[in-house]
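>>> below are the sequence and a predicted model for it; my questions follow.
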Amino acid sequence: MVSGNCLNVSSAPAKDYADDDIQKVRSANDWLPVTSSRNGKWWYSAFHNVTAMVGAGVLSLPYTMVFLGWGPGICLLVLSWMITLYTLWQLVDMHESVPGRRFDRYHELAQYTLGETRGLWILVPLNLTVEVGVDIVYMVTGGQSLKKFHETVCHSCGKIRQSYWILIFSSVHFFLAQLPNLNSVAGVSLAAAVMSLSYSTIAWGACFYHGQLEDVSYGYVHTTPANTVFRVLNSLGVIAFAFAGHNVALEIQATIPSTPEKPSKIPMWRGVLVAYFVTALCYFPVAIVGYWAFGQIVDDNVLLTLKKPDWLIAAANMMVVVHVIGSYQVFAMPVYDMIETVLVKNFSLAPGFWLRLLSRSSYVAFTCFIAVTFPFFGDLLGFFGGLAFAPTTYFLPCIMWLIINKPKRFSLPWLVNWFCIIFGVVLMLISTVGGLRSIIIDAYTYDFYQ
């Protein structure tokens, strides 16, 4: 059957294709980044998911507390952690919900549950927004962290434009982008996962070492009512952004071998549980201790607020750089897969080195250009969080799970799923508006290509 840009041979009757067509599709699937390797282990799932989830958003969590306050901020963070763990379990469970078939890509599951055309047009724009948006934000984060590292270790050095630091950060991705699939970036992803736990620990540890400011204030920021409301909405988007692994979950699971005796969901779920435990160790201390130390004056990147000790802040920023290098590649891999699927299967281009070099290098250059042009770090988090993360993370898995499993109306599973759906829809609407408004305001005062 034709699934948008993907041709799933395993689920199609043999009579639908000529032998040579089937061979071409199988040959392409053996080359494409998502389906070319099925030898992943459960710990691959663990550090891929940590790398995907614990990203730039963790450093903005104290900033969200400024506008949400202690009670609402912590409650929303806990609620988001619980809901996203549940919806991620749903995706893992639905990966092989049809006997003899694996939904290797998020949009394939959407097409099966929502309809071939409707599922494609609903999921692909959202997924691309998430994956490309994350990569753009990580370009900004990498450049900011390199700039902060340079300024911390060399106080007497002249300042270099942030745009140049983003360009420097992007250069490494032109090389890493040529790694063929997710399993081939396992080492990079492991280093990124270790760095995420390390810099999160440094962030809250340094805040704790710094201690409370003498005149620290936890009250709501005094500004216009309209600005307060919109900043709250943007903060909700940042929290949505913090749990971002769903968009690559099925692609990660696709790299794990599966048999009837040991389906892929067993090792995948084991890795997810480890990843969510690590996520909790990163998120909650950073959010609570960072806000406790600085209150209202914390920046949208808590590492930018910290000034001393220099060596610790420099180390933390370099750890952020290593982490977002790995995160960029984890989120970029499904995009590479989609681009190369279109070029190979729809335009009949021969798979090989030159196709991979040109397509992936073009993607890296595109994300770098957008990052240099619009480096509004906190506002980008809120906007992308509301527009695309909320649907793909909070409520689309619930809708698909209801369609496949058909629980009894008003039963506990039915009620839980509808609660997640309503929560996700509300989050999507209000945080998108807040993020977009913040971007527009900042754009008026920003000197482009600074």
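Happy to help now that I have it.

>>> from now on I want contacts and neighbour counts done on CA atoms only, so please keep to that.
Noted.

>>> so Phe243 is in which element?
In the assignment (DSSP states H and E), Phe243 maps to no helix and no strand.

>>> for the longest helix belonging to the chain, packing partners?
Ranked by residue count under DSSP state H, the longest helix found in the chain is helix 116-153. Counting by 3 or more C-alpha pairs under 8 Å, 6 or more residues apart in numbering; DSSP states H and E, the packing neighbours recorded for helix 116-153 are helix 106-114, helix 162-176, helix 310-341, helix 353-373, helix 377-384.

>>> out of these, which one sits most buried?
Of all these, helix 377-384 carries the top mean neighbour count, a mean of 27, counting by mean count of other C-alpha atoms under 10 Å.

>>> what does the next helix or strand after that helix contact?
Once the chain leaves helix 377-384, the next helix or strand it forms, by DSSP H and E, is helix 390. Outside helix 390, the residues within contact range by C-alpha atoms under 8 Å, 6 or more residues apart in numbering are Ala240, Phe241, Gly424, Val425, Leu427, Met428.

>>> widest-spaced pair of those residues?
The distance between the two most remote of the contacts of helix 390 (C-alpha to C-alpha) is 14.5 Å, for Phe241 and Val425.

>>> okay, buried residues for the longest helix of the chain please.
If you call a residue buried by 16 or more other C-alpha atoms under 10 Å, then helix 116-153 has these buried ones: 116, 119-120, 122-124, 126-152.

>>> could you check how far the spatially most central residue of the chain is from Pro391?
Note on the chain: the residue nearest the mean C-alpha position is Ala244, at 3.7 Å, using C-alpha atoms, centre = their mean. For Ala244, the distance to Pro391 equals 11 Å [C-alpha to C-alpha, to the nearest Å].

>>> and what of Leu79?
Leu79 is 16 Å from Pro391, where distance means C-alpha to C-alpha.

>>> equivalent analysis for Leu126, please.
Leu126 is 8 Å from Pro391, where distance means C-alpha to C-alpha.

>>> then Pro267?
Distance of Pro267 to Pro391, computed by C-alpha to C-alpha: 26 Å.

>>> got it, and Asp337?
Note on Asp337: its distance to Pro391, by C-alpha to C-alpha, is 22 Å.

>>> ok, now Val433?
According to C-alpha to C-alpha, Val433 stands 15 Å off from Pro391.

>>> which one of these two is surrounded by more residues?
When Val433 and Pro391 are compared for neighbours, Pro391 comes out ahead with 23 against 19, by other C-alpha atoms under 10 Å.

>>> do a quick rundown of the helices in the stretch 201-350 of the chain.
For the stretch 201-350 of the chain, the helices defined by DSSP state H, counting those that start in this stretch occupy 225-241, 249-254, 265-294, 302-305, 310-341.

>>> got a list of contacts for the second one?
Residues from elsewhere that reach helix 249-254 (C-alpha under 8 Å, 6+ apart): 34-35, 38, 45, 48-49, 88, 91-92, 95, 102-106, 182, 264-265, 268, 334.

>>> let's bring in a second one:
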Amino acid sequence: MAAELHRGSIYVDQDPEAFSNGGVRKNLDDDGRPKRTGTWVTASAHIITAVIGSGVLSLAWAMAQLGWIAGFAVLMAFSFITYFTSTLLADSYRAPDPVTGRRNYTYMDTVRAHLGGRRVQLCGLAQYSNLVGITIGYTITASISMVAVKRSNCFHRHGHNVKCHTSNNPFMIIFACIQILLSQIPNFHKLSWLSILAAIMSFSYSSIGLGLSIAKVAGGGNQVRTALTGVTVGVDVSPTEKVWRTFQAIGDIAFAYAYSTVLVEIQDTLKSSPPENKMMKRASGIGVSTTTIFYVLCGCVGYAAFGNDAPGNFLTGFGFYEPFWLIDLANVCIAIHLIGAYQVFGQPLFQFVESKCSEKWPENKFITREHAIEVPFIGVYYMNFFRLVWRTAYVIMTAVVAMIFPFFNDFLGLIGAASFWPLTVYFPIEMHIAQTKMRKYSFTWTWLKVLSWACLIVSLVAAAGSVEGLVQSLKAYKPFQSQG
């Protein structure tokens, strides 16, 4: 009877011992956990949801700071590095062997299996602080897109010279309310439908932005200035501003490729056959190549459309005013996409806290007990009071912080800079060296180390540029005005 009840449920916290009879064990993996059903298609959807995010909207601005040569080169460099290190990370999912070894369910587990020591804590600090930062950033960006819809209609009715100021805060509260509901989805395995929807939305608004940029370039009209080296010192910016903006642009591009933070958790949703690392490499190849094509098109065409005056976000910064309904549609797509993306980045953090609390207080019924609730047309939903309280509190916290720091480009750059080196480069390389027992000072070992140190320098200068940008934004910040 219990087995029948559980088959129709949204969430089942399955205990292997409870299913040892009746042939139910065939529904479990070799480690006793529920059998995974993910494929390279669902993994690709998760990746695209995580990668093609709000960062794509800032690429025209980043290209304007770097110019045609450096902008394109940096985009391609980050694309290559991200794909290369993601393949190393995919092989590290099982240890010691990438195909037959023991599964590691989280990024921290993977680092613990291959490296151990204090680096496990450093990985956890980098990963989970980064996840917090991304969810805050997505709250900011989603609210800006919601505000942009209201402002777009205002501009259409009253003219482009009207200020149409609107506070972001009510829209952040709306976004948080939606996330409180969605956060009760218990785990990553139940998120495939949301990621597929979010991926469709990301393609939609990227395509709209690209199409409007092409139309602007093709239509001629106002002449724009572009340059091989980007914004011109003495004309557009001062020498100091040029340096800081260059660093910040690098951070923005790094953020635009950030998904290594959740790669292991995505891989843990994949079926065991064919091998997870093979499917994950395929999904990473599809995800990174698809997003790179969009990024190059949006960045380059956006720069061609707006030149050195490209706004930080060309859909919410009103690089375009008409057709207003298309701008509205694009911003609605952004908001829907970020609703899903928030969950992709929030779920690993939710599950980390819940598993640690369950380990520390296994007898606490508030933390461990699941309450069955019959949901019409869906089945049985298992509600956990600790999950309800903790996740609700977390969403509220991210919304409050977002209200205090409602900035876009500077926040993106800082998040990208902080996460890129440790999570995308350092740990995948170090785990690959340990897993393959690579000889120290060999050719491969040397160039992997050089790549890691070079990326560390890039992350540091990008972080410095983003901090400077945040300081300037704080000085200029006027509360209760839209930051779009």
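The structure has been received and is ready for your questions. Computed from a predicted structure; not experimentally measured.

>>> reformat the helices of the stretch 201-350 of the first structure as TSV; add distance to Leu59 of the first structure.
Compiled in TSV, the helices of the stretch 201-350 of the first structure are given as follows (distance: least, C-alpha to C-alpha, whole Å):
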stretch	distance to Leu59 of the first structure
helix 225-241	10
helix 249-254	23
helix 265-294	7
helix 302-305	5
helix 310-341	10
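
>>> nearest to Pro407 of the first structure, out of those helices?
Checking the helices of the stretch 201-350 of the first structure against Pro407 of the first structure by C-alpha to C-alpha gives helix 265-294 as the closest, at 20.9 Å.

>>> tell me where the stretch 1-150 of the second structure has strands.
For the stretch 1-150 of the second structure, the strands defined by DSSP state E, counting those that start in this stretch cover 94-95, 102-103.

>>> before we move on, the earlier item: for the helices of the stretch 201-350 of the first structure, which one sits closest to Phe169 of the first structure?
Closest among these, using C-alpha to C-alpha: helix 310-341, at 8.1 Å.

>>> if we can go back for a sec, can you put the helices and strands packed on helix 116-153 of the first structure in TSV and add distance to Leu213 of the first structure?
As requested, those are exported to TSV (distance: least, C-alpha to C-alpha, whole Å):
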stretch	distance to Leu213 of the first structure
helix 106-114	46
helix 162-176	29
helix 310-341	18
helix 353-373	33
helix 377-384	23
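
>>> of those, give the one that comes closest to Cys282 of the first structure.
Cys282 of the first structure lies closest, by C-alpha to C-alpha, to one member of those: helix 310-341, at 13.0 Å.

>>> report the aligned residue range of the second structure for the closest one.
With TM-score structural alignment applied, helix 310-341 of the first structure matches the range 324-355 in the second structure.

>>> burial count for the aligned partner of Leu190 of the first structure in the second structure?
Alignment note (TM-score structural alignment): Leu190 of the first structure maps to Ile196 of the second structure. By the criterion of other C-alpha under 10 Å, Ile196 of the second structure has 21 neighbours.

>>> tell me who's in contact with Ile196 of the second structure.
Shown in contact with Ile196 of the second structure (C-alpha under 8 Å, 6+ apart): Thr42, Ala45, His46, Thr49.

>>> how far away is the first one from Ala283 of the second structure?
Thr42 of the second structure sits 9 Å away from Ala283 of the second structure, taking C-alpha to C-alpha as the criterion.

>>> roughly how far apart are Arg38 of the first structure and Asn181 of the first structure?
10 Å.

>>> repeat that for Phe377 of the first structure.
Here the distance between Phe377 of the first structure and Asn181 of the first structure works out to 29 Å (C-alpha to C-alpha).

>>> what's the answer for Tyr276 of the first structure, then?
Noted for Tyr276 of the first structure: a distance of 24 Å to Asn181 of the first structure, by C-alpha to C-alpha.

>>> can you check Pro351 of the first structure too?
Applying C-alpha to C-alpha to Pro351 of the first structure and Asn181 of the first structure gives a distance of 14 Å.

>>> residues contacting the residue lying closest to Phe103 of the first structure once chain neighbours are set aside?
Leaving aside its sequence neighbours, Phe103 of the first structure sits nearest to His95 (C-alpha to C-alpha, 6 or more residues apart in numbering; 5.1 Å). With contact taken as C-alpha under 8 Å, 6+ apart, His95 of the first structure is in contact with Arg102, Phe103, Asp104, Leu109, Leu250, Gln253, Lys265.

>>> give me the number of residues near Asp20 of the first structure?
By other C-alpha under 10 Å, the residues close to Asp20 of the first structure number 9.

>>> so it lies in a strand, does it not?
No: applying DSSP: H, G, I helix; E, B strand; the rest coil, one finds Asp20 of the first structure to be helix, outside a strand.

>>> which ones are touching it?
Contacts of Asp20 of the first structure by C-alpha under 8 Å, 6+ apart: none found.

>>> with Thr228 of the first structure instead?
So Thr228 of the first structure contacts Phe67, Val221 (C-alpha under 8 Å, 6+ apart).

>>> try 10 Å this time
By C-alpha atoms under 10 Å, 6 or more residues apart in numbering, the contact list for Thr228 of the first structure reads Phe67, Leu68, Tyr220, Val221, His222, Asn234, Gly434.

>>> of those residues, select the buried ones using a PyMOL command.
A single PyMOL command selects the buried members of the contacts of Thr228 of the first structure (16+ other C-alpha under 10 Å):
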select buried, resi 67+68+234+434
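
>>> circling back to that earlier point, let me have the contacts of Ile196 of the second structure in CSV, extended by distance to Ala18 of the second structure and neighbour count.
Converted to CSV, the contacts of Ile196 of the second structure look like this (distance: C-alpha to C-alpha, whole Å; neighbours: other C-alpha atoms under 10 Å):
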residue, distance to Ala18 of the second structure, neighbour count
Thr42, 29, 21
Ala45, 33, 24
His46, 32, 31
Thr49, 36, 29
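
>>> from those, which ones fall inside helices?
Under the assignment DSSP H, the contacts of Ile196 of the second structure contribute Thr42, Ala45, His46, Thr49 to helices.
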